[in-house]
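Okay, sequence plus prediction incoming.
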Amino acid sequence: MPRLVLASQSPARLATLKSAGVTPDVIVSGVDEDKVLVDAADRFGELDPADAVLVLAQAKAEEVAARLEGAVVDTSDDAASDTADVIDTADVIVVGCDSMLEIDGTVVGKPADAATARERWRSMRGSKGVLHTGHWLVDLRDDSSGGTGGTLGSTSSTTVWFADIDDDEIDAYVATDEPLYVAGAFTIDGLGGPYIERIEGDHHGVVGISLPLLRELLGELGVPWRVLRTP
């Protein structure tokens, strides 16, 4: 039975998968995201946000897949891995993800500090943005487990409308520190939920991993969602 390895340290992505009945192994990638984007821009020209998140998701998935194929999982205190033992890849599919918020054609990531988060929310309130989440899969399964050797991905893009909240609400939300650790300085499944008026697209994509898109990509590898194995 196939199982997932999640190449992400995001608690929200892990919780989303668990809520859908899948508990993946977690191995956090060690890619330099800035370098990946610079290298991609040198090769392909300026990337739009939907492509940028896909490039990063691919880099994360492939870096973790390469480590697994080499049977090298560093478990020291400063390692990027959260896995205690070397994983047998015979039935493994690696999934990497990355998210960015686009507002008026400009990408905004995690705010550097509370002041940036407050300014971000003052500019976002009463407006809308598009949350892009790239997904990339690497099939490491062997032939006996139905492995295809495939590697593929796609991007989920969801439009988010932000409530027209006042300065006191912004200050109170930023004081929770939650906006400092998430793309776009907001969550939809946490403390930021009351400040999101509506969305157009997949709710899970805003959280950080689109379950319908993941199901579709797994299907292209010949893996029905219902057969995913949990540890």
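Looks like it came in fine.

drop to CA atoms for contacts and neighbour counts, all remaining ones
Noted.

L137 falls within a strand, correct?
Yes: L137: assigned to a strand according to DSSP: H, G, I helix; E, B strand; the rest coil.

from memory it sits against E63, does it?
No: contact criterion C-alpha atoms under 8 Å: L137 and E63 do not qualify, at 11.6 Å.

Of the two, which one has the most company?
Shown here are L137 and E63; by other C-alpha atoms under 10 Å, L137 has more neighbours (29 against 19).

mind listing what the more buried one touches?
Applying C-alpha atoms under 8 Å, 6 or more residues apart in numbering to L137 gives the contacts 58, 61, 93-96, 150-153, 217-218.

from those residues, which ones fall inside helices?
Counting by DSSP state H, the contacts of L137 place 58, 61, 217-218 in helices.

from these, which is closest to T23?
When the ones in helices among the contacts of L137 are compared for distance to T23 (C-alpha to C-alpha), L218 wins out at 15.6 Å.

then this one, side by side with the first:
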Amino acid sequence: MPTPRFILASASPARRILLQQVGIEADVQPSTVDEDALLRDLATRYGDLEPADLVLALARAKAEDVAHNTDALVLGCDSMLELDGEVHGKPADAAEATQRWRRMRGRSGTLHTGHWLIDDRDDGSGGLIGATASTVVHFADLTDAEIEAYVATGEPLRVAGAFTVDGLGGAFVTGIEGDHHNVVGLSLPLLRDLLADLGLPWFALT
């Protein structure tokens, strides 16, 4: 059985690298979904949704935006950090990242990642399936100077939640409850389950 083409509908380098580390070569085709517009539309239509539902809706929209006659498996993902009942994606600017970290330091939040997988292969099932993985993240009690130095690197502006666990922010994560891959942006165990639901074994992609 030939290895199916696999498309990652995300511009996240961390997700692509994570897939490469487990032997999955993904073609990267970022979606053109306007996330802010979609979130406003969801709020208008459904009111306040749970964070897990928000990221799943965004992941589905991204996968569906890309999956058009691709002859491939298409995966959309989206991550947000939940803190005090509020959800946070990428900070808009350095000031927001600094403010965010002043709230996060010494506390815990939940990183939610929605996954949506579409079998868009010409001879595939045509199936589509999704789920959300949630991981509790414990943050170190950073000083103001550490926060300013970290924000100055630019890394917090590029990632959901304003932190990484696999980059410069790793020193500021004191513990994780759940799948640590999910904090990088893609839950490998959940992806395995989604593939199985579509009738594909994990090693079919490697």
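Okay, I see it. Keep in mind that this is a model prediction, so the values were computed, not measured.

what's the TM between chain one and chain two?
Once superposed, the chains reach a TM-score of 0.95 (TM-score structural alignment, normalised by the length of the second structure), with 204 aligned residues with a C-alpha RMSD of 1.2 Å.

Of the contacts of L137 of the first structure, keep whichever come out buried.
Among these, those classed as buried by 16 or more other C-alpha atoms under 10 Å are 58, 61, 93-96, 151-153, 217-218.

And the furthest pair within those?
Within those, Q58 and L218 form the most distant pair, 15.0 Å apart (C-alpha to C-alpha).

How about residues contacting stretch 150-168 of the first structure?
50-51, 53-54, 58, 122, 124-139, 195-203, 205-206, 210, 213, 217, 221.

Excluding residues flanking it in the chain, which one is nearest D65 of the second structure?
Nearest residue to D65 of the second structure, sequence neighbours excluded (C-alpha to C-alpha, 6 or more residues apart in numbering): S31, at 5.9 Å.

That neighbour looks like it's in a helix, true?
No: per three-state DSSP, S31 of the second structure lies outside any helix segment and is coil.

got TSV for the buried ones among the contacts of L137 of the first structure, with distance to V108 of the first structure too?
Formatted as TSV, those follow (distance: C-alpha to C-alpha, whole Å):
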residue	distance to V108 of the first structure
Q58	20
A61	23
I93	30
V94	27
V95	23
G96	20
T151	28
L152	26
G153	22
L217	27
L218	29
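
Next, count neighbours for A112 of the first structure.
Number of residues near A112 of the first structure (other C-alpha under 10 Å) recorded here: 12.

cool, the one 3 residues further on as well?
A count of neighbours around A115 of the first structure, defined by other C-alpha under 10 Å, yields 12.

Just tell me what it corresponds to in the second structure.
In the second structure, the residue paired with A115 of the first structure is A95, using TM-score structural alignment.

distance of its match from A140 of the second structure?
Plainly put, A95 of the second structure is 20 Å away from A140 of the second structure if you go by C-alpha to C-alpha, to the nearest Å.
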